[in-house]
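In: Starting from these lines, generate the structure:
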Amino acid sequence: MLGAIGLDEGQESAYRVLVALGAADVPDLAHRLNLPVPQTERAVRHLERHGLAAQSSARPGRWVAAPPGVALEALLTRQRRELEQAERAAALLAQEYRARAAEPQVHDLVEVVQGASAVAHRFHQVRLGAQKEVCVLVSGRQQGATGTDDEAGERARVRGVAHRVVIEREALTLPGGIREASSALARGEQVRVTGHVPTRLVIADRTLAMVPLTAGGPEPAALVVHASGLLESLTGLFEAVWRESLPLRLGAAGTAEESDGCPDATDLEILSLLLAGMTDASVAKHLELGLRTVQRRVKGLMERSGVTTRLQLGWHAYERGWVAR
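Out: You can find the predicted model right below:
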């Protein structure tokens, strides 16, 4: 918990024991922490440098903890000051970067990123740097059904960044695919489904995009595209795929809707997945329902709608507002 002020696990544990005991010598601390004496000695010396511990003047060799209310507040104040300085420096650098990017050189419009860790790191940079909107195309072969993760998605939601995500249908059949899509919807992301996406893609604020350069292999690579005609083309590609995709709706019904005669949450999940192109068997598997249960619910929806075919059911669901167009 104190890692933010520069303490590792062993140093924090040593400080906590000193606070609990009031004073202790190094061998006693090492025994209580189940650590070697030299490692404990280094931890205590680190606490001393940070003003969290001091040697007892009355009993040489013993260490006492500095009052947490005073010592920790001093460290937190210093951390806040350093963070404010870093924020000001970042703002100046961003201003300088925008000024330089106003007239970019041709060779600066595209970056090549190589290596799995470098590609993953740059991907998160692009997403977390967005201020207004992130657009994502997700293929059925990439890890993560929405191309995002819960923590990054939640941070984006808090900052008010909108997300539009198009998922290739195959991605929903991957382990955890439905769960990830449901989490994205719960965060307020707009999610659509299509049979095929031409490429994986992420676009941030229509000013930066990232696409894979290699299909796989031991050394993955990606292109980071800055504002240019190429970026405009990639944005147009996303918009075209978005227009042709079907909205995904999972568990959106509430008790009030049910009392008005609308399908319940499970019915709407089944209907949404069927409209996304999944089979009865796939829907049953991913919702952990029996195949006959799915088929019975679909039949019930058809009877409620007064239709005789699933095509008619889809049209009726749109007309009644059960699903978005």
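
In: going forward, measure contacts and count neighbours with C-alpha atoms only.
Out: Fine.

In: Pull out the buried residues from the strand or helix carrying residue 156.
Out: Using DSSP states H and E, the element containing residue 156 is helix 150-159. Using 16 or more other C-alpha atoms under 10 Å as the test for burial, helix 150-159 gives 153-154, 156.

In: what do you get for stretch 162-176?
Out: Judged by neighbour count (16+ other C-alpha under 10 Å), stretch 162-176 contains these buried residues: 162-174.

In: now do stretch 77-86
Out: Applying 16+ other C-alpha under 10 Å to stretch 77-86 flags no residue as buried.

In: what's the helix holding residue 156 packed up against?
Out: The elements that helix 150-159 packs onto, with contact taken as 3 or more C-alpha pairs under 8 Å, 6 or more residues apart in numbering; DSSP states H and E, are helix 177-186.

In: returning to that earlier point: for the buried residues of helix 150-159, which one is nearest residue 206?
Out: For these, the residue nearest residue 206 by C-alpha to C-alpha is residue 156; the value is 16.1 Å.

In: how close does the closest residue to the closest one other than its chain neighbours sit to residue 148?
Out: Spatial nearest neighbour of residue 156, excluding adjacent residues (C-alpha to C-alpha, 6 or more residues apart in numbering): residue 128 at 6.9 Å. To residue 148, residue 128 is 11 Å away according to C-alpha to C-alpha, to the nearest Å.

In: Okay, and which of the buried residues of stretch 162-176 map to helices?
Out: With helices taken from DSSP state H, the overlap with those comprises 169-172.

In: So residue 54, which state does it fall into?
Out: Following DSSP: H, G, I helix; E, B strand; the rest coil, residue 54 is assigned to strand.

In: Enumerate every residue touching it.
Out: By C-alpha atoms under 8 Å, 6 or more residues apart in numbering, residue 54 lies in contact with 48, 63-66.

In: Now do the strands in the stretch 1-150 of the chain.
Out: Along the stretch 1-150 of the chain, the segments classed as strands by DSSP state E, counting those that start in this stretch run 23-25, 53-55, 62-65, 110-114, 133-138.

In: Pipe the ones you listed into CSV and attach distance to residue 98 per row.
Out: Listed next are the strands of the stretch 1-150 of the chain as CSV, based on distance: least, C-alpha to C-alpha, whole Å:
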stretch, distance to residue 98
strand 23-25, 55
strand 53-55, 46
strand 62-65, 48
strand 110-114, 16
strand 133-138, 18
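
In: quick one, the helix holding residue 156 and strand 133-138 angle?
Out: Interaxial angle, helix 150-159 versus strand 133-138 (axes from the mean of the first three to the mean of the last three C-alpha atoms, to 10 degrees): 150 degrees.

In: Run through who's touching helix 150-159.
Out: Residues outside helix 150-159 that contact it (C-alpha under 8 Å, 6+ apart): 128, 131, 162, 183-184, 187-188.

In: out of these, what pair is the most spread apart?
Out: Using C-alpha to C-alpha, the two most remote members of those are 131 and 183, lying 21.1 Å apart.

In: could you measure residue 251 against residue 202, distance?
Out: Distance from residue 251 to residue 202, by C-alpha to C-alpha: 27 Å.

In: quick one more, to check against the first:
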Amino acid sequence: MEIVGISAFDERIYRSVLACPGITVQELVRRSGESSGRIQSSLSRLRVKGLVSRLWGRSPRWTATNPGTAIRALVRDMQSELDLLTDTADELEAAFRDVGTDPAGGDQIEVLAGPEEQARWYVRLQQEAKEEVLTFDRPPYVLDYHNPLQTDLLRNGVRYRTLYVPEAFDHPGALDEVGSLIRAGEEARILPWLPFKMALVDRSRAVMPLHMEPPLTRGVLIRGSTMVVALVELFERLWREALPVRPELWSHGVPEPQVEPDPGAGLSVEDRRLLALLAAGLKDDAIARQLGTSPRSLRRRLRHLLDELNAETRFQAGAQASRRGLV
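Out: Below you'll find the predicted structure:
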């Protein structure tokens, strides 16, 4: 009951009164082992909260009021106080924005409270994008993974370049979703690791969480800053190191591409897709989910691929596949 301002000690006294209507202070002293003065103080606080009432007589006794009625009244009072606090927060935020904004359009870094506010800014920055959106895509995800704006923006000429980590494809259907985005125009690459999540728009504004351990309670919006320049440079460096994602290998339902005759040309589209997923660093369980098969069946297919490519390890299979242009 501490959430409504009742201490643990006062709650213990209240429960004693609730269990024994008409109990005296002396009886409470004997039951609790506490001093009479401390018991009296606790009963006074509970009385102010509306949780107990005093029965007058030769020997004053105490009884509990209806708990549901009393506690709901405390909750209503607390809600009123929270509403007032929220109004105050809105006023202070407005003052903060007025003071923190440089009218000349200079540097600005703004802390965003909570994942919902970060998501709102992510949507807003995309809506305002004119040329390009650069993204680091990695878990943890706290909101809907789907980005409904991207296809329309790609159609309107906004360039999307996204760097993924293998864990971004752990949830079912992720590969097909990314494959459809790539066919719509997204340029996608993959790395074994990314330092953080980020969305960077038109090389001028960025939104990102302040830390990567859930819950992602706070983020930051960066505008017109040398930090944005540094983030762009980091993105470009990692982009050059990343492995391109080929849509024909990362999603179902796409005809097999025409390739030059090759010792590996006998491999099916699904085999080539499996090689691409292995080269990207996805684990067996994640690959099995994306391909709709069991880990055991996946291991049998992998053994077949290793034999087909004359490779002893996954690394050798990836090297052979890359050399032959299969991934």
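
In: Give me the TM-score for these two chains.
Out: Scored by TM-score structural alignment, normalised by the length of structure 1, the superposition of the two chains gives a TM-score of 0.58; 220 aligned residues with a C-alpha RMSD of 3.2 Å.

In: For residue 251 and residue 202 of structure 1, indicate the residue with more neighbours.
Out: Higher neighbour count among residue 251 of structure 1 and residue 202: residue 202, with 26 against 16, using other C-alpha atoms under 10 Å.

In: How much space separates the aligned residue in structure 2 for the more buried one from residue 218 of structure 2?
Out: Under the alignment by TM-score structural alignment, residue 202 of structure 1 pairs with residue 199 in structure 2. Noted for residue 199 of structure 2: a distance of 15 Å to residue 218 of structure 2, by C-alpha to C-alpha.

In: Measure how far stretch 159-169 of structure 2 is from the centre of its chain, please.
Out: 15 Å (C-alpha atoms, centre = their mean, to the nearest Å).

In: what stretch of structure 1 lies opposite it in the alignment?
Out: Stretch 159-169 of structure 2 lines up with residues 162-172 of structure 1 when matched by TM-score structural alignment.

In: What residue, apart from its backbone neighbours, is nearest residue 258 of structure 1 spatially?
Out: Nearest residue to residue 258 of structure 1, sequence neighbours excluded (C-alpha to C-alpha, 6+ apart): residue 264, at 5.6 Å.

In: so the one you found makes contact with residue 270?
Out: No. Counting by C-alpha atoms under 8 Å, residue 270 is not a contact partner of residue 264 of structure 1; they are 10.1 Å apart.

In: higher neighbour count, these two?
Out: Using other C-alpha under 10 Å, the more surrounded residue of residue 264 of structure 1 and residue 270 is residue 270, with 24 against 17.

In: would you list every one of the strands in the stretch 201-327 of structure 2?
Out: For the stretch 201-327 of structure 2, the strands defined by DSSP E, counting those that start in this stretch cover 205-209, 218-223, 243-244.

In: Quickly name whichever of the buried residues of stretch 162-176 of structure 1 is closest to residue 70 of structure 1.
Out: Nearest to residue 70 of structure 1 among the buried residues of stretch 162-176 of structure 1, counting by C-alpha to C-alpha, is residue 162 at 41.9 Å.

In: That closest one against residue 189, yeah?
Out: Yes. At 6.7 Å, residue 162 of structure 1 and residue 189 qualify as touching, with contact defined as C-alpha under 8 Å.

In: Hmm, residue 190 and residue 164 of structure 2 touching each other?
Out: Yes. Assessed by C-alpha under 8 Å, residue 164 of structure 2 is found in contact with residue 190 at 4.6 Å.

In: how near is residue 294 of structure 2 to residue 234 of structure 2?
Out: 38 Å.

In: Can you report how many residues neighbour the residue nearest to residue 281 of structure 1 when sequence neighbours are not counted?
Out: Spatial nearest neighbour of residue 281 of structure 1, excluding adjacent residues (C-alpha to C-alpha, 6+ apart): residue 291 at 5.9 Å. By other C-alpha under 10 Å, the residues close to residue 291 of structure 1 number 14.

In: Tell me the counterpart of residue 291 of structure 1 in structure 2.
Out: Residue 291 of structure 1 maps onto residue 295 in structure 2 when the alignment is built from TM-score structural alignment.

In: so who does its match touch?
Out: By C-alpha under 8 Å, 6+ apart, the neighbours of residue 295 of structure 2 are 284-285, 288.

In: Now the buried members of these.
Out: With neighbours counted by 16+ other C-alpha under 10 Å, these contain buried members at 284, 288.

In: for the contacts of residue 295 of structure 2, which one is nearest residue 69 of structure 2?
Out: Proximity of the contacts of residue 295 of structure 2 to residue 69 of structure 2 (C-alpha to C-alpha) peaks at residue 285, which lies at 52.9 Å.

In: quick one: that closest one and residue 299 of structure 2, what's the gap?
Out: In terms of C-alpha to C-alpha, residue 285 of structure 2 sits 10 Å off from residue 299 of structure 2.

In: repeat for residue 254 of structure 2
Out: Distance from residue 254 of structure 2 to residue 299 of structure 2, by C-alpha to C-alpha: 24 Å.

In: tell me the helices in structure 2, going along the chain?
Out: Under DSSP H, structure 2 gives helices at 8-19, 25-32, 36-48, 67-100, 115-127, 149-155, 174-184, 226-241, 247-250, 269-280, 284-291, 295-308, 314-323.

In: which helices and strands does the first one pack with?
Out: Helices and strands in packing contact with helix 8-19 of structure 2 are listed as helix 36-48, strand 61-64; criterion 3+ C-alpha pairs under 8 Å, 6+ apart.

In: let's go with 7 Å and repeat that
Out: For helix 8-19 of structure 2, the packing partners by 3 or more C-alpha pairs under 7 Å, 6 or more residues apart in numbering; DSSP states H and E come out as strand 61-64.

In: is it true that residue 242 of structure 1 touches residue 165?
Out: No. Using C-alpha atoms under 7 Å, residue 242 of structure 1 is not in contact with residue 165; the gap is 8.2 Å.

In: before we move on, back to that, with respect to residue 72 of structure 2, which of the contacts of residue 295 of structure 2 is nearest?
Out: Taking C-alpha to C-alpha as the measure, residue 72 of structure 2 lies nearest residue 285 of the contacts of residue 295 of structure 2, at 49.1 Å.

In: if I line the two up, what does residue 243 of structure 2 land on in structure 1?
Out: By TM-score structural alignment, residue 243 of structure 2 lines up with residue 246.

In: thought that match was touching residue 191?
Out: No. Between residue 246 of structure 1 and residue 191 there is no contact under C-alpha under 7 Å: 8.6 Å.

In: If you tally nearby residues, what's the number for residue 302 of structure 2?
Out: If you count neighbours by other C-alpha under 10 Å, residue 302 of structure 2 ends up with 20.

In: Against residue 289 of structure 2, how distant is residue 238 of structure 2?
Out: From residue 238 of structure 2 to residue 289 of structure 2 the distance is 28 Å (C-alpha to C-alpha).
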